[in-house]
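Student: Fold the following and give me the result.
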Amino acid sequence: MKKEKDDNLIAQNKKARHDYFIKETVEAGIALTGTEIKSVRARRINLRDGYVQIYGGSAYLENVHISEYKQGNRYNHDPLRSRRLLLHKKEIARLAKAQSERGIAIIPLKVYLKHGFAKVLIGVGQGKKEYDKRQTIKERDQKREIRRKYGI
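Tutor: Below is the predicted model of the structure:
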C-alpha cells in the first residue's frame, strides 16, 4: 500500500482528534473561487472552528477561515463564507443521517491538494467528555515513555 505524501498537505485540524472520536472519514472536493484557491495554495487557511452543515441536498463547509488573497482586488472573497462540498448524493445522505444523531458532529480534519484540486477530509465524530480527553493524554504519555525506555 502506497503511503500518502504530506507534500500537498495544506492545513490540519489537530484539535479535532482531541475533541472528538472520529468514526468515519470522507474525502470531498471544495468549490472555491479564484482568489480562494490562491490563498489555499499559500496555506492561508484555518480549520479550527469549522464544521459541515447539510441543507438543501448539499453539504457546506462553514466557519472555515480562508484569508483574503493579498494581490486580489475588488473581486476578493469573504473569508468566512460557506463553501459547497462536492460529494455524491449517497455520501450526503449518509452524512445527513449521521448528523441527525445526537452528539454527532461533522468536522474538517485536513485540507490538501490532490492532482491540483483542493480536497478536504471530513470526519464524522462524537464529542469526547473531559475524562475521555484525560484518558487519551494518559495513553499517549505511556506510549511515549515506552518508546523512550526501549528506544523504539
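Student: rest of the way, CA atoms for contacts and neighbours
Tutor: OK.
Student: hey, which helix is longest across this structure?
Tutor: Longest helix in the chain by number of residues (criterion: DSSP state H): helix 130-150.
Student: what's next to that helix, contact-wise?
Tutor: With contact meaning CA atoms under 8 Å, 6 or more residues apart in numbering, helix 130-150 is reached by 18, 19, 152.
Student: Stretch 55-70 too?
Tutor: Counting by CA under 8 Å, 6+ apart, 35-36, 38-40, 44-54, 76-87, 89, 92 sit against stretch 55-70.
Student: returning to that earlier point: how about the longest helix of the chain, which residues are buried there?
Tutor: Going by neighbour count (16 or more other CA atoms under 10 Å), the buried part of helix 130-150 is residue 133.
Student: what's the spacing between it and its chain's center?
Tutor: The chain centroid and the centroid of helix 130-150 are separated by 24 Å under CA atoms, centre = their mean, to the nearest Å.
Student: how about this one, so we can line them up?
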Amino acid sequence: MKKHHGKVLAQNRKASHDYIIEDTIEAGIVLKGTEIKSIRKGSVSLQDAFCRDFKGEMFVYNMHVAPYEEGNRFNHDPLRQRKLLLHKAQIDRLIGYLHNPGHALIPLRLYIKNGVCKVLIGYAKGKKKYDKRHDLKQKQMKRDIDRALKERNQ
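Tutor: The predicted model follows:
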C-alpha cells in the first residue's frame, strides 16, 4: 500500500472490514465551486462511495459533500458524481480490474496534498462472512496478547 502525504479530511474506515484491499492508486478529483471549502471544513463522507467507469472516464458515486453554509445559491448537489483525474493507462487498468467478479474500486481516503484535493482509491475484493469473523478473531487474539505482555512487564 502506497503512503500518502497530506492532511486526511475523510477516511472510509468500514472499507477494510468489508473488503480486502489489494492495491491503491492516488487520483485527483474534479470539484465545483464551494465543494472544496466544504471538504476542507471536513463535511464529507466516503461511507457508501464507490468508483465506476462511464464512457472511458472514472467517476466517484455516493460521496457525500455537505453544502457549504456560506455558499447560498452557489451550492452543489451533495451526492453528485465526481470525475476522477487519472491517466488513460490507469483508467484502462482500472476498467479491466472492475470486470473481475467480486472486485470493486473503493475510495479509502480524501486528503489535501500540495494544496490539491486527492482521493486514495483501493482495488478491493469483497470479503465473505467467514473472512470477517476470522479477521475479528485475529484482532481479538492480538489484543489479548498485547494486554498479557503489558501486564507481565509491569
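Student: okay, the contacts of helix 130-150 of the first structure in a markdown table with distance to residue 143 of the first structure next?
Tutor: Below are the contacts of helix 130-150 of the first structure laid out as a markdown table (distance: CA to CA, whole Å):
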| residue | distance to residue 143 of the first structure |
| --- | --- |
| 18 | 16 |
| 19 | 20 |
| 152 | 10 |
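Student: of those residues, buried ones?
Tutor: Here, 16+ other CA under 10 Å leaves 18, 19 buried among the contacts of helix 130-150 of the first structure.
Student: In ChimeraX, how would I select just the buried ones from the contacts of stretch 55-70 of the first structure?
Tutor: Typed into ChimeraX, the line below selects the buried ones among the contacts of stretch 55-70 of the first structure, using 16+ other CA under 10 Å:
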select :35,36,38,39,40,44,45,46,47,48,50,51,52,53,54,76,77,82,83,84,85,86,87,92
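Student: residue ranges of the strands in the first structure, please?
Tutor: 9-12, 20-30, 45-46, 51-55, 58-62, 65-66, 83-86, 104-114, 117-127 (DSSP state E).
Student: Now tabulate the ones you listed in a markdown table and tack on distance to residue 138 of the first structure.
Tutor: Shown next, in a markdown table, are the strands of the first structure (distance: least, CA to CA, whole Å):
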| stretch | distance to residue 138 of the first structure |
| --- | --- |
| strand 9-12 | 23 |
| strand 20-30 | 16 |
| strand 45-46 | 28 |
| strand 51-55 | 28 |
| strand 58-62 | 32 |
| strand 65-66 | 32 |
| strand 83-86 | 36 |
| strand 104-114 | 23 |
| strand 117-127 | 18 |
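Student: which non-adjacent residue is nearest residue 127 of the second structure?
Tutor: Computed as CA to CA, 6 or more residues apart in numbering, the closest residue to residue 127 of the second structure that is not its neighbour in sequence is residue 19, at 5.1 Å.
Student: how many neighbours does that neighbour have?
Tutor: Residue 19 of the second structure: 21 surrounding residues under other CA atoms under 10 Å.
Student: I'd assumed residue 26 was in contact with residue 119 of the first structure.
Tutor: No - in this structure, residue 119 of the first structure is not within contact of residue 26 by CA atoms under 8 Å, at 10.2 Å.
Student: Pick out whichever of those two has more residues nearby.
Tutor: Between residue 119 of the first structure and residue 26, counted using other CA under 10 Å, the more crowded position is residue 119 (21 against 14).
Student: residues contacting the closest residue to that one other than its chain neighbours?
Tutor: Spatially, and ignoring its direct neighbours in sequence, residue 119 of the first structure is nearest to residue 29 (4.5 Å; CA to CA, 6+ apart). Residue 29 of the first structure is in contact with 85, 86, 87, 117, 118, 119, 120, counting by CA under 8 Å, 6+ apart.
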